[in-house]
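> Everything below, folded, please.
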Amino acid sequence: MAEYGYFLAAEEHSPADLIEQARMAEQAGFTSLWISDHYHPWNSAQGQSPFVWSVIGALAQATSLPVQTAVTCPSTRIHPAVVAQAAATSAVLLEGRFRLGVGSGEALNEHVLGDPWPQAPVRLEMLEEAITVMRQLFQGGEVSHHGKHYTVENARLYTVPEQPVPIDVAAFGLAAAELAGRVGDGFTTMVPDKELVARFRRGAGVGGNSKPVRGGLKVCWGIDSHECLRTAHRLWPNMALPGELAQILPTPAHFEQAAELVNPEDLAPLVTCGDNPDDHLRALATYTEAGFDTVYVNQIGPDQRGFFDFYRTHVLPHLPG
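Below is the predicted model:
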């Protein structure tokens, strides 16, 4: 049976608010946490973007739930040897309840040091090498690596968890899903796509069915579904941008310009709005029917307490378990 977690949107909330949401999520009955890892928000209306590793340290003290980044790019803005240290420390603080979610990244966050933004096949190649480096470091021994994209010399993590940190790989396209199956301990994505899950399983080969598949769902709870849709359009119009725009646009201002082409109605199929429990249950069911093991729900907008009360009383008790 599927499990249900809460997705902490660090682009939209301050560090203190994220910690309070984590507490409310645990009290409401969610069983795990996702947290986004961005340098910038998608647009200025969202307005936040704290350093994820600092927030994870606070989460370790505020909640007993497992935590996963969704997702970290370990290949451009931060060297994989540094990401490995951050992930290992997080796993120690969380007493093994940490998974590292990784992906090939977006220019929005990863170009900030002025490096060229590689094409998608190169980014996937970099991601695979970064995973190799991090896995070596998680073993706790000294690592030297001279690869195509990364160099590591005499590096050793002295603070490591009892078991290596699991690495789940994010994908939105078929090639990335196959890579996730081949090199990941699990798979993450934001769309309930059976074909992506099948490609991940195919890439994983023998034993692939034991690797977890996790997905993210955005909702906007409120008593007025039309107002909820307007809130979603104000804060997350980027969800409806087509193609590779999310990967190649470099600044929040560029996303705001592109989002002028997005209407509220374009978001209606993507965001479950309103206070009808059946609508939320149906949206969650699309993920379980596509073969997902865990679904992480994110509430768009400021009414977090109302959302958690709603899910605690009207949604989570009625899910298969």
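> From now on I want contacts and neighbour counts done on CA atoms only, so please keep to that.
Will do.
> Let me see the contact set for the closest residue to Met24 other than its chain neighbours.
Across the structure, with C-alpha to C-alpha, 6 or more residues apart in numbering as the measure, the residue nearest Met24 apart from its sequence neighbours is Phe308 (6.7 Å). Phe308 is in contact with 24-25, 28, counting by C-alpha atoms under 8 Å, 6 or more residues apart in numbering.
> ok, so of those, who is nearest Leu270?
Ala25 (22.4 Å; C-alpha to C-alpha).
> any idea how far the residue nearest to Leu179 when sequence neighbours are not counted is from Thr286?
Closest residue in space to Leu179, ignoring its immediate chain neighbours: Gly203 at 6.6 Å, by C-alpha to C-alpha, 6+ apart. When distance is defined by C-alpha to C-alpha, to the nearest Å, Gly203 is 23 Å away from Thr286.
> what about Pro212, neighbour count?
The tally of other residues near Pro212 (other C-alpha atoms under 10 Å) stands at 17.
> and Thr68, that one's in a strand?
No, residue 68 isn't Thr; it's Gln. Yes: going by DSSP: H, G, I helix; E, B strand; the rest coil, the assignment for Gln68 places it inside a strand.
> That one contacts Leu33, correct?
Yes: taking C-alpha atoms under 8 Å as the definition, Gln68 is a contact partner of Leu33 at 6.3 Å.
> what's the spacing between the nearest residue to Thr189 once chain neighbours are set aside and Asp309?
Setting aside the residues directly before and after it, Thr189 is nearest to Gly215 in space (C-alpha to C-alpha, 6+ apart), at 5.0 Å. In this structure, Gly215 and Asp309 are separated by 22 Å, where distance is defined by C-alpha to C-alpha.
> this one next, for a side-by-side:
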Amino acid sequence: MTLVGFHASHEQIPPAGLLRAVQRAEQAGFQAAMCSDHLAPWGLRQAESGHAWTWLGAAMQATSLPFGVVTAPGQRYHPVVLAQAFATLESMFPGRFWPAIGSGEAMNEHVTGDPWPPKPERDARMVESIGVMRRLLAGDEVSHDGLVRVHRARVWSLPETPPPFLAAAVSAEKARSAAAWADGLITVKQDPEALRRVIGAYRDAGGRGPITLQVHLSYAPTYDEALAIAHEQWRNGLVGPPDCWDIALPEEFDARVAHAAPEEVAETVLVSADPAEHVDRLADLVSLGFDRVFLHHVGAEQDAFIDVFGERVVPHLTEDT
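This next block holds a predicted model:
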């Protein structure tokens, strides 16, 4: 049975509206939620970016859903600060919280004024940070001197059981290396063969835990409306790795995709006005080997998507087939 979750996009929706959306998603039948952790939106049209950690406390209190968040230790967040946040959420809401950990994006990290390291160094910094956070969540006092520096840190308010750490990976190489430390994997929709390679690399390397897929989609009463929403709000999706990791400002994303045609955006976003078509396309993706799928309607207005998908999409995807 597949778990179907709602993706809460801080880049597009003000925090109070996003809180109402996730409550509505729970009422509609979505079984979980996850959110982004951005300091800036992907583009000026999106124009939002609430603080994920403040919002998570409110959202988890306002619902009974399990929640995840994709985050990056090492530059904007010191790993000790993140470990304290993990511990507090897991202590208040046992068994309902998971962080997915990646190596970060310049658009969120450049604000520290520190140099943006090359990808191999960012990956190594992430692994060091994970080691620090694991030890802190085990109750240790930690000192560390490497790509991150820690002096006699301790997290005092600890949960009974630390939350699982998921790896955020888009390549088979990253998935393979993450198997050494991760309790699960999350990736984003791409070509089916690429997804098979990611899943296979993680499992073949001994990767444990659930494998999760995030899907960007656009739904509206007509195809033209759904396509217009995707083009207006999510053309940034045309800027793929590694470029998307190294662009620092929303204006730069906008400049890169200023002349993108709507049809190009439909290559990266699932666009349809037919819930049954969404079911079929999502089911094909899930059948590749995913245990959980989180749906992100890329529009700023979420109510119609939540209501229609809660009634006509989520029940089909959660069937025990």
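> picking that back up, of the contacts of Phe308 of structure 1, just say which sits nearest to Asp293 of structure 1.
Ala25 (18.5 Å).
> Now the helix or strand encompassing the closest one: buried residues?
Per DSSP states H and E: Ala25 of structure 1 is located in helix 15-28. Of the residues in helix 15-28 of structure 1, those buried by neighbour count under the rule 16 or more other C-alpha atoms under 10 Å are 15, 18-26, 28.
> picking up where we left off before, in a helix, the residue nearest to Leu179 of structure 1, correct?
Yes: with the criterion set as three-state DSSP, the secondary structure at Gly203 of structure 1 is a helix.
> Please give me every residue in contact with it.
Residues near Gly203 of structure 1 by C-alpha under 8 Å, 6+ apart: 177-182.
> right, and out of those, which lies closest to Trp117 of structure 1?
Taking C-alpha to C-alpha as the measure, Leu179 is the one of the contacts of Gly203 of structure 1 closest to Trp117 of structure 1, at 20.0 Å.
> and that closest one, how many residues sit next to it?
Counted by other C-alpha under 10 Å, the residues lying close to Leu179 of structure 1 total 23.
> before we move on, the earlier item: surely the residue nearest to Thr189 of structure 1 meets Tyr296?
Yes: proximity of Gly215 of structure 1 to Tyr296 meets the contact threshold set by C-alpha under 8 Å, at 6.2 Å.
> Look at the two and report which has more neighbours.
Neighbours of Gly215 of structure 1 and Tyr296, each counted by other C-alpha under 10 Å, are more numerous for Gly215; the result is 27 against 23.
> Show me what the more buried one aligns to in structure 2.
The equivalent of Gly215 of structure 1 in structure 2 is Leu213 (alignment by TM-score structural alignment).
> Tell me where structure 2 has strands.
In order along the chain, structure 2 carries the following strands (DSSP state E): 3-8, 32-35, 67-71, 97-101, 142-145, 149-153, 166-168, 185-188, 211-218, 270-271, 292-297.
> Quick one: those strands as a markdown table, columns for distance to Ala226 of structure 2 too.
Output for the strands of structure 2, formatted as a markdown table (distance: least, C-alpha to C-alpha, whole Å):
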| stretch | distance to Ala226 of structure 2 |
| --- | --- |
| strand 3-8 | 18 |
| strand 32-35 | 22 |
| strand 67-71 | 26 |
| strand 97-101 | 29 |
| strand 142-145 | 50 |
| strand 149-153 | 47 |
| strand 166-168 | 28 |
| strand 185-188 | 20 |
| strand 211-218 | 5 |
| strand 270-271 | 6 |
| strand 292-297 | 10 |
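> how far apart are the helix ranked longest in structure 2 and its match in structure 1?
With DSSP state H setting the assignment, residue counts place helix 119-137 as the longest helix in structure 2. Compared with structure 1 after the fit, helix 119-137 of structure 2 shows a mean deviation of 0.7 Å (mean C-alpha distance after the TM-score superposition for structure 1).
> Tell me what angle that helix forms with strand 97-101.
Here the directions of helix 119-137 of structure 2 and strand 97-101 differ by 150 degrees (axes from the mean of the first three to the mean of the last three C-alpha atoms, to 10 degrees).
> Does anything pack onto helix 119-137 of structure 2? Which helices or strands?
The elements that helix 119-137 of structure 2 packs onto, with contact taken as 3 or more C-alpha pairs under 8 Å, 6 or more residues apart in numbering; DSSP states H and E, are helix 79-92, strand 142-145.
> Can you list the neighbours in contact with the shortest one?
With C-alpha under 8 Å, 6+ apart as the contact definition, strand 142-145 of structure 2 has outside contacts at 132, 135-136, 149-154.
> again, only this time at 6 Å
Defining contact as C-alpha atoms under 6 Å, 6 or more residues apart in numbering, one finds that strand 142-145 of structure 2 is touched by 150-153.
> Aligned to Trp55 of structure 2, what sits in structure 1?
Here Trp55 of structure 2 is matched to Val55 in structure 1, going by TM-score structural alignment.
> neighbours around that match, how many?
If you count neighbours by other C-alpha under 10 Å, Val55 of structure 1 ends up with 17.
> For Asp275 of structure 1, see how far away it is.
Noted for Val55 of structure 1: a distance of 30 Å to Asp275 of structure 1, by C-alpha to C-alpha.
> that older thread, surely the residue nearest to Thr189 of structure 1 meets Met190?
Yes: with contacts counted by C-alpha atoms under 6 Å, Gly215 of structure 1 reaches Met190, the gap being 5.2 Å.
> Now do the buried residues in the longest helix of structure 2.
For helix 119-137 of structure 2, the buried set under the neighbour-count rule, 16+ other C-alpha under 10 Å, comprises 122-130, 132-137.
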